[in-house]
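**Q** Coordinates for the following, if possible.
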Amino acid sequence: MDLNQLNSALLSMSAGMEGEVSIAIHTDEGSIGIDADVPRKAASVAKLFILGEAYRRLESNLLSFDKLVYIDHQSMVGGSGVISYLKNAHVYSYQNLIELMIIVSDNTASNALLDAIGMEDINHFSKSIGCQHTIIERKFMDIEAAEKGKDNITTANDVVCLLKLFSRENDYFPNKSRREILRILGDQQFNNKLSTFNPNTPNIRFYRKTGELQGVEHDAAIIEANGKRIEAAILTEGWKNNGTGQHYIAEVGQLIIDYLID
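**A** Got it, this is the predicted structure:
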């Protein structure tokens, strides 16, 4: 399967879907975009931008990953993650929080990092790398802020723009930081979307971050196989049943795998 065939297959599969779909895919052969600049609720995909600004601060000596943080009970929130379920476990390093934020999408860890880094600086970082449509306005599981109309927004193209900085040499992140970022993304524990049909062979690797809310299903990934590399963001919303959205993204993942290993 070449890139044109992948594009045609994605267009065909996405036509008439119940949900609203945005797809951005970057490859060495070219790019694919389907409503890729349409703003969507970012859900936990927003955590990728926190990750990026955290490593920028590390390189600028503005944040020590070894520093310990105490998280009191009042700061713990529900949703995805493990911190709020652990008894008598309140002290974490920033390194721990970053890993928990990505690997198990921990909302409490993410909010602690938002406190340490600041939404304004994360938004500035997003704009500085060319992600003009991304904005972080509230903490995770902040229902009161959501009811006031505040939300975290991004686009498929913005997410791929960031993924490219994680996966390819650039002036923002030195190779050491990129290797650490990829290690964390590679340890992702939620594997029910783009990597659902992963053949689990040594020559294919996924580095991913998912996101979901009621009616919203996302996956963003760097995928490597057979000497090829792609960066992909699939942002979807408007599902009556989230399982339908997860299945759709899994089917997209199957097409991407076919493209990479063909």
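**Q** C-alpha only now, for contacts and for neighbours.
**A** Fine.
**Q** so what does the one helix or strand Glu212 maps to touch, helix or strand wise?
**A** Using DSSP states H and E, Glu212 maps to strand 204-213. With contacts defined as 3 or more C-alpha pairs under 8 Å, 6 or more residues apart in numbering; DSSP states H and E, the packing partners of strand 204-213 are helix 175-186, strand 216-225.
**Q** what's in contact with it?
**A** Residues outside strand 204-213 that contact it (C-alpha atoms under 8 Å, 6 or more residues apart in numbering): 42-45, 48, 102, 182-188, 190, 195, 198, 217-226.
**Q** Just the buried ones from those?
**A** 42-45, 48, 102, 182, 184-188, 190, 195, 198, 217-225 (16 or more other C-alpha atoms under 10 Å).
**Q** before we go on, could you also do this sequence so I can check it against the first one:
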Amino acid sequence: MATSRSSRQTPGWGRPLRLLLRLVLMGVGLGVITGSALKLAGTGAQRGDWPIPSWLVSTDIAPQDEEAVTATGSSAPLSSRNDNLGRFETRNELTALSQRWKELAATQADLKVSAFMLVLDDGRYAQLEPDTALPAASSIKTPILLVTLEELDAGRLRWNEPLTLTKTVVGGGAGWMASKPIGTRFPTHEVATEMIRVSDNTATNLLIDRLGGKEALNLRFNALGLSATAVNNWLPDLGGTNTTSARDLAHAIALVDTGEALSIRSRDLFRQVMGTSITNTLIPRGLMRGLGGQQGKPDQSLMIKGYRVLNKTGDIGIAYADAGLIELPDGNRAVAAFLVKGPFNDPRSTEMIRKLTAAMAPVLKPKPAVSPAVSQPSTNQ
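**A** Alright, predicted model coming up:
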């Protein structure tokens, strides 16, 4: 009897083991229940049946960062995600300006004139035979720059990729690259910049060749909606076989500035290169004339008034052109393009572009901004 009493009083492992087993079973059961509940909640949230509390929504990506990622990683046009960039859409024709352009062109009946202007932010526009295909001269270098930067965005071209000078691409006329020995290599960024800065024809031919040649480039123009734009000959193309229209030139620039083409980074490169053009005797000078006031150097005088023009001209003697982006003092932007075909080296052709631009200037001039009311300090004691 003593031995039996002693065994009952000695603590054993039975009770702790049973308690541990119960805890394990309870933990497994709670895990299964919780997992099932979370799965159902996630499915319901995806369907929109269950709202997600605001404190569960991630805010790690700032809106501007998300836009930058989307701009380069999505096929959707940037303009569809940010209406502040404007769009290439004609909404309200400025009939008085269109008529004025028609009257100016009629004073020189032997000149063929094409003109187009669009304010990207509100759709106001004017036109004169905007879709007539005329010799592009060096103005075709703007859409070539656009396609070059598209290749950069696609990863098929690098901005510092060397391009080799060959006999095929050497072009006369404007520029200095033709004077370099055959076999000289130029980085793409220098080629693209010189094509715009000093209108280097050899630089242009280097890019035409690198982009796959004339036929491949024309297919790219068509894909962009530039139906009147075509490269049919190496530059300088003094015969005027390369063509474009005023609407096409304006459209090419607008595609970039509205975000419909190119990433944000390449858009900046486009604007940077276009800003290097040294010829400012057509749209900039005509705009300055139309705005009135002191007539100094066009770029500096326009800057003082709050305007900036990023433009590219063309000149092959029988045809002249100019097209550019015009930044206005109120932050709005317009695109404008002018083409004139006439007798060889006829000064009336360039003067016509200046007159058309001068007539356009008043409609681009924004209304004076009203200063916000400033509250006066109270005189009450």
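**Q** on that earlier part again, would CSV of the helices and strands packed on strand 204-213 of the first structure with distance to Glu169 of the first structure be doable?
**A** Output for those, formatted as CSV (distance: least, C-alpha to C-alpha, whole Å):
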stretch, distance to Glu169 of the first structure
helix 175-186, 7
strand 216-225, 14
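**Q** so which of these gets nearest Leu86 of the first structure?
**A** helix 175-186 (21.4 Å; C-alpha to C-alpha).
**Q** For that closest one, give me the average deviation versus the second structure.
**A** Superposed on the second structure, helix 175-186 of the first structure shows a mean distance to its aligned partners of 1.2 Å (mean C-alpha distance after the TM-score superposition for the first structure).
**Q** matching residues in the second structure for that helix?
**A** Mapping helix 175-186 of the first structure onto the second structure (TM-score structural alignment) gives residues 264-275.
**Q** Same question for stretch 46-55 of the first structure.
**A** Against the second structure, stretch 46-55 of the first structure falls on residues 140-149 (TM-score structural alignment).
**Q** Three-state assignment for Arg138 of the first structure, please.
**A** coil (DSSP: H, G, I helix; E, B strand; the rest coil).
**Q** what's the neighbour count on the alignment partner in the second structure of it?
**A** Correspondence of Arg138 of the first structure to the second structure, assessed by TM-score structural alignment: Asn233. Residue neighbour count, defined by other C-alpha atoms under 10 Å, stands at 14 for Asn233 of the second structure.
**Q** Aligned counterpart of Gly243 of the first structure in the second structure, please.
**A** Using TM-score structural alignment, Gly243 of the first structure pairs with Pro347 in the second structure.
**Q** And for Asp106 of the first structure?
**A** Match for Asp106 of the first structure (TM-score structural alignment): Asp200.
**Q** For whichever helix or strand Met195 of the second structure is part of, what is the distance to the chain centroid?
**A** Taking DSSP H and E as the definition, Met195 of the second structure sits inside helix 188-197. Between the centre of helix 188-197 of the second structure and the centre of its chain there are 18 Å (C-alpha atoms, centre = their mean, to the nearest Å).
**Q** And for it, what's in contact with it?
**A** Contacts to helix 188-197 of the second structure, defined as C-alpha under 8 Å, 6+ apart, come from residues 141-142, 145, 158-163, 175, 200-204, 206-207, 273-274, 276-278, 312.
**Q** Just the ones of the residues you listed in helices?
**A** When DSSP state H defines the helices, the subset of the contacts of helix 188-197 of the second structure inside them is 141-142, 145, 201-204, 206-207, 273-274.
**Q** Let me have those in CSV, adding distance to Thr229 of the second structure as columns.
**A** Below are these laid out as CSV (distance: C-alpha to C-alpha, whole Å):
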residue, distance to Thr229 of the second structure
Lys141, 11
Thr142, 11
Leu145, 13
Asn201, 17
Thr202, 20
Ala203, 19
Thr204, 15
Leu206, 19
Leu207, 16
Val273, 21
Met274, 19
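**Q** closest to Ser179 of the second structure among the residues you listed?
**A** When those are ranked by distance to Ser179 of the second structure (C-alpha to C-alpha), Thr202 comes first, at 9.5 Å.
**Q** Mean per-residue distance, the lengthiest helix in the first structure versus the second structure.
**A** As assigned by DSSP H, the longest helix anywhere in the first structure is helix 242-261. Compared with the second structure after fitting, helix 242-261 of the first structure has a mean deviation of 2.0 Å; criterion: mean C-alpha distance after the TM-score superposition for the first structure.
**Q** Now do that helix and strand 216-225, the angle between them.
**A** Interaxial angle, helix 242-261 of the first structure versus strand 216-225 (axes from the mean of the first three to the mean of the last three C-alpha atoms, to 10 degrees): 20 degrees.
**Q** And the helices in the stretch 101-250 of the second structure?
**A** Assigned helices in the stretch 101-250 of the second structure, in chain order: 141-154, 188-197, 201-210, 214-223, 246-257 (criterion: DSSP state H, counting those that start in this stretch).
**Q** Need the contact partners of the third one.
**A** Under the criterion C-alpha under 8 Å, 6+ apart, residues 141, 144, 148, 163-165, 169-175, 177-178, 191-192, 194-195, 214, 217, 234-236 lie in contact with helix 201-210 of the second structure.
**Q** Noted, bye for now.
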